[in-house]
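Peer 1: This is the structure alone, sequence omitted:
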């Protein structure tokens, strides 16, 4: 899944990425922009593509099937 962390103090948003990447970016943001304030805000989950690449296995299976069909031609 892809996550984005929003700052609870300003309009900062982390990049889309893993939960740990977003959390790290939020902590770094708070240390630089809001020293002494514990990180807060909200976490957004990518609702358009919550699986983050779920079509890749389908594409790989299709390619393998095409290779098998091509190799079985008489």
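Peer 2: Okay, I see it. These numbers come from a predicted model, not from an experiment.
Peer 1: Every contact and neighbour count from this point should use C-alpha atoms.
Peer 2: OK.
Peer 1: All the helices of this protein, residue numbers only.
Peer 2: Assignment of helices within the chain using DSSP state H yields the ranges 19-33, 55-71.
Peer 1: Return the most buried member of these.
Peer 2: Between the helices of the chain, the one whose residues have the most neighbours on average, counting mean count of other C-alpha atoms under 10 Å, is helix 19-33 (a mean of 16).
Peer 1: next, the one to line up against it:
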């Protein structure tokens, strides 16, 4: 599952991230932009796309396979 963390003080929000990474980015934001204020806001879970916008392992493997195929065709066409 991926999450987006919203600042309770301003309009800042993290991108869709793993829970621990999103929490850390929110904490970093508070330390930099709102020093002395405890981190607040809310957390949003992405239920429509639980893996986020990251390329899945299968998609990456498919892209690699297509690239190998194209390179093979290009190499076969060289005199």
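Peer 2: Looks like it came in fine. All values derive from a computational prediction rather than experimental measurement.
Peer 1: Compare the helices of structure 1 and give me the one nearest residue 46 of structure 1.
Peer 2: Of all those, it is helix 19-33 that lies closest to residue 46 of structure 1, at 11.3 Å by C-alpha to C-alpha.
Peer 1: check the fit of the closest one onto structure 2 and give the mean distance.
Peer 2: Comparison of helix 19-33 of structure 1 with structure 2 after fitting gives an average deviation of 0.3 Å (mean C-alpha distance after the TM-score superposition for structure 1).
Peer 1: so that helix matches what in structure 2?
Peer 2: When helix 19-33 of structure 1 is aligned against structure 2 using TM-score structural alignment, it corresponds to residues 19-33.
Peer 1: what's the spacing between that stretch and its chain's center?
Peer 2: From the chain centre to the centre of stretch 19-33 of structure 2 is a distance of 14 Å (C-alpha atoms, centre = their mean, to the nearest Å).
Peer 1: Need the nearest residue in space to residue 30 of structure 1, chain neighbours excluded.
Peer 2: residue 39 (6.0 Å; C-alpha to C-alpha, 6 or more residues apart in numbering).
Peer 1: Same question for residue 41 of structure 2.
Peer 2: Once its chain neighbours are removed from consideration, residue 41 of structure 2 has its nearest residue in residue 8; the separation is 3.6 Å (C-alpha to C-alpha, 6+ apart).
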